[in-house]
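> Take a look and give me a structure for this.
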Amino acid sequence: MSADQGYREVPNRGLATVAIMAATVMQVLDTTIANVALPSMSGDLGASPDTINWVLTSYIVAAAIVTPMTGWLSDKFGRKELFLGSVVGFVFFSLLCGLAWSLETMVLFRLMQGVFGASIVPLSQLFLMDINPKERRGQAMAIWGAGIMVGPVVGPTLGGWLTDSYNWRWVFLINLPVGIVAFLGMAAFLPSIPKRIRGFDFFGFAMLSLGVGALQLMLDRGADADWFSSTEIWIETGLAVIGIWVFVVHTMSADRPFIDAKIFLDRNFAAALVFIFIIGVILLAGMALMPPMLSAIFGYPTVTTGMVMAPRGVGTMISMLAVGRLMRIVDPRKLIFVGMLLTAYSFNMMAGFTPQMDAWPIVSSGIVQGLGLGLVFVPISTMAFSTLNPSGLPDATALFTLVRNIGSSIGISAFAVMLTQNTQINHSELSAFINPFNPNLWIANPSAAMGDRTALSQVDGLVNIQAQMVSYVSDFKLMMLVTLSAIPLIFLLKSPKKSAGGAAAPAVHMD
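Reported below is the predicted structural model:
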């Protein structure tokens, strides 16, 4: 049974797509839009800089735990019903977040927002595959991917503008009109999918929730808790390892596990999970590093930072709109190869950043990176499910989203740690040359060479900027190497032409 047999005709595919993407962009924006509002939120809610981070942590952990349940919930309550209920719950708790009166209520409402928002992205991908025939799924995944990848770029800029121009509460209240439009459109145009009787493996779900939840908590709390010098981080790491290990063993041995292990036998899907993990690492990690770099080293305000980073989203949009059509005539694996090379080249460009440059290198490297990631994301998102049986798609799309999110969390945490450590090391090494015996210091700043405190403070500031820049460059070089190391995985992907014949790439059947 091919995946194309899951196609369902709808009265108006265009309006249905608009409604689906409105819900998707709304949820994706919310993962980053609140970050820049935290300082204003902290003052209004009477929270300290440390405790206000629970506004982000509660959302991330809740979404990570609930995302794998998407497949079972859609079978139990109906795919359309779950999608509509998720949007309603997400919008309702967005309203409550905008009305929150204390840190405790905000954390609770954000947690519930994460619970209801967790299924929106995998369900949106699932419905776009449902309402598009096989020959149009490349274009459908291009539209979906544009929303997924452009959202995190736009989020901080939009959040900063809303906070500066109105109030931090509008960061959440803006979801109301978007959510209402999405709900009405989906209620009118999405097809109803028959429910499926399916048992619930509570033990498997509990172990997966324990592992994923503890992992996300460790990654999000690590920087504040000073990583493995903290008992809390060791406990969370232990729980993550135990939960994930027991879940894997249970899944391989149970008769009816929470997630059917047969979907991992599909080579395209298994390889795509590795690819999307790496994309998650380099995509959001790279974007997470840029705003603090532009602020600390170049002195850009939030709005300027958003404008400088916006061309990255433009590059992504261009490549995604093109790749949707190119996939009909070009082997998707070739597009992925070109995309990975472009992405690696963009990091090579970023490795040449200096504190003295203007905005053009940032803009040009962002455009190249956007073009590259767009060429990778769409073919991977399409080929991942091309040979799976429709009954396995709900679990598969949920895992696809979960693995991408975990990759993003690991990437952000890992590169942030390396940035901090390298900055300290580089500062120590560079400052060793600031002494009265260095003739270059006498030429550049005689007052500092004679021990003037004001002059030494100025020199220390310059040294700190250089140390940070060298650390950012090191991170960008490592991202380039990670990207290049993933290219051989392309050979694991099967050509869709071979898959179409059925013999080369049989669909994975699941009871």
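> C-alpha from now on. contacts and neighbour counts both.
Will do.
> all helices for the stretch 251-400 of the chain, in order.
For the stretch 251-400 of the chain, the helices defined by DSSP state H, counting those that start in this stretch occupy 267-296, 302-326, 332-350, 360-383, 393-431.
> CSV for the ones you listed, including distance to Asp460 and mean neighbour count?
Listed next are the helices of the stretch 251-400 of the chain as CSV, based on distance: least, C-alpha to C-alpha, whole Å; neighbours: other C-alpha atoms under 10 Å:
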stretch, distance to Asp460, mean neighbour count
helix 267-296, 14, 21
helix 302-326, 25, 21
helix 332-350, 25, 22
helix 360-383, 26, 25
helix 393-431, 8, 20
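> and for comparison, fold this next one:
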Amino acid sequence: MASPAADLPNVTVRHKWLLTFSVMAAMLMQVLDTTIANVALPHMQASLGATQDSISWVLTSYILASAVAIPLTGWLSERFGARMLFIGSVALFVVASILCGIATSLPEMVAFRLLQGVGGAFLGPLAQTVMLDINRPSDHPKAMSIYGMGVMIGPILGPILGGWLTENYDWRWVFLVNIPIGIACFAGLWLLLPRQATRRRSFDLAGWSMIALGLSALQLMLDRGPHVDWFGSTEIWVEAGLAVTGLWMFGVHMMTARRPLFPAGMMQDRNLVTGTLFMFVMGLVMMAAMALLPPMLQNLFGYPVLDTGVLLSARGVGVLIAMGIAGRITTLVDPRLLVGLGFAIMAGSLWMMTGWSLEMDWRPIVFTGFIQGLGLGLLFVPLNVLSFATLPGQYRTDAASLLNLSRNLGSSVGIAIVTALLARNLQVSHADIAATVTPYNLPVDPGMASALGAPGDMAMTALDAMVNRQAAMIAYLDDFHMMMFVALAAIPLLLLLRKPARKADDLLHMAME
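Model prediction:
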């Protein structure tokens, strides 16, 4: 039986809901920027005088900086305090956003996006830590549901907001929109976030250098692969070798160093390690789907950018509903069951998507998106609660940075895999379909098309376009099949999670509410 006194927050604050709003606004600002710039890339390319290949560095630079900086969150938080790090990160992010909005060349944009990535890297882990610290343990499921809404809704709102700003104003507003949000966040954190004790903790330079090398090479490989024909390029082989070497050396270093980058006590927590694996899978499936659907809806089904965003927003509705439910019932049922149910629902929605066709209307898109959102919302809250359930409070910031890093890596790996499979399967499907196109199942002999002149050429072009569309649709369905199997394969990991002890006073508190 836990005593009522045990159900107290780590940090007592004034105006908790105002602070929560400031924290989540900072989190949402950072998550939005991971996707909001995507739709503006063609406009940025023309304005900055970049090529189609080089403009991708606007996205790559941000991802690289975030991946390298995230592991530093725990050390910086203890060395300078969570308050100063959080406020400084918001200020850096806003300043970098202003610089991105006024950039006049591609090198300037890449440099400013690197700066923005460093500032944004700490916002996710710190927001999660603050939400856990200022709420009682019995309220952690509700706190994680609020936090999860920012994480899940951001990637969905990003393309909608980015498309609207780009079409109605200018691509520079994709970055400048952060200014009013950032100023409000800065003011709220400055006034309401209390100071916390700092301590000198030795910095594991060797460990950070190894993981920075490994993550940088991995992110470069995943981002550059589609542009340079993957392992047909020497660049990818070099980056793959550096990634394997750096991450392998970091793993060995973590097991042998006296004071590793991530505290050894934290890495011995089974729930946290398993939760990190789950976060990787969730990031892989969630962001892979979000990367596939916009180009599919626009290129194959002909929906405009804003209409595409509206159709995909059904996923956000499902997430909001499921997180509200999960935040209420996580302490009443075994959270492992909710995680398993969430992955099962996601797999079911992906199975429904394998039945899509070019002749369908918008209703299957909205319905499957809503169901998938329910699955995501159901698993995110209990998964975070389970990851921190058996972890001592002093490890929260390091653990939050590890979970965020794992989810980001899963997103990068997932997008790279589905993109590569899409390109390969499109070629295979095109060859298979083209092999069945013969003079015997066509109204006109293709061999006679040249004799018809321009009308014959137009007929052959239309035929090739039809084959391309069908081949692309089959390639998308193959990706949906693959993601469905990944979601199902993650469910057995539930056996590694420990059920958190249920506190009697937690149940009493919920009953009183």
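> Of all the helices of the stretch 251-400 of structure 1, which one is nearest Tyr59 of structure 1?
Checking the helices of the stretch 251-400 of structure 1 against Tyr59 of structure 1 by C-alpha to C-alpha gives helix 393-431 as the closest, at 12.4 Å.
> quick one: the closest one aligns where in structure 2?
Using TM-score structural alignment, helix 393-431 of structure 1 lines up with residues 396-434 of structure 2.
> and the matching stretch, how far out from the chain's middle?
Put simply, stretch 396-434 of structure 2 sits 11 Å off its chain's centre (C-alpha atoms, centre = their mean, to the nearest Å).
> Relative to structure 1, what is the average displacement of it?
Aligned to structure 1 and superposed, stretch 396-434 of structure 2 gives a mean residue distance of 0.5 Å (mean C-alpha distance after the TM-score superposition for structure 1).
> so which of the helices of the stretch 251-400 of structure 1 gets nearest Pro191 of structure 1?
Here helix 393-431 is closest among these (C-alpha to C-alpha), at 15.4 Å.
> Grab the nearest non-local neighbour of Arg502 of structure 2.
Thr331 (7.3 Å; C-alpha to C-alpha, 6 or more residues apart in numbering).
> So what does that neighbour match up with in structure 1?
Using TM-score structural alignment, Thr331 of structure 2 sits opposite Arg328 in structure 1.
> Most remote residue from the middle of structure 1, which is it?
Met450 (50.3 Å; C-alpha atoms, centre = their mean).
> The nearest residue to that residue once chain neighbours are set aside: what secondary structure?
Distances taken as C-alpha to C-alpha, 6+ apart place Pro436 nearest to Met450 of structure 1, at 6.8 Å, with adjacent residues excluded. Of the three states, Pro436 of structure 1 takes coil under DSSP: H, G, I helix; E, B strand; the rest coil.
> Distance of the counterpart of Ile146 of structure 2 in structure 1 relative to Gly374 of structure 1?
Mapped onto structure 1 by TM-score structural alignment, Ile146 of structure 2 lines up with Ile143. For Ile143 of structure 1, the distance to Gly374 of structure 1 equals 11 Å [C-alpha to C-alpha, to the nearest Å].
> For these two, list the residues in contact with both.
Counting by C-alpha atoms under 8 Å, 6 or more residues apart in numbering, the residues touching both Ile143 of structure 1 and Gly374 are Met320.
> So the match of Ile146 of structure 2: helix, strand or coil?
Here Ile143 of structure 1 is recorded as helix under three-state DSSP.
> Hmm, it is touching Ala322, no?
No. Counting by C-alpha atoms under 8 Å, Ile143 of structure 1 stays clear of Ala322, with 10.7 Å between them.
> my read: Val25 of structure 1 touches Ile148, true?
Yes. Between Val25 of structure 1 and Ile148 there is a contact at 6.8 Å, judged by C-alpha under 8 Å.
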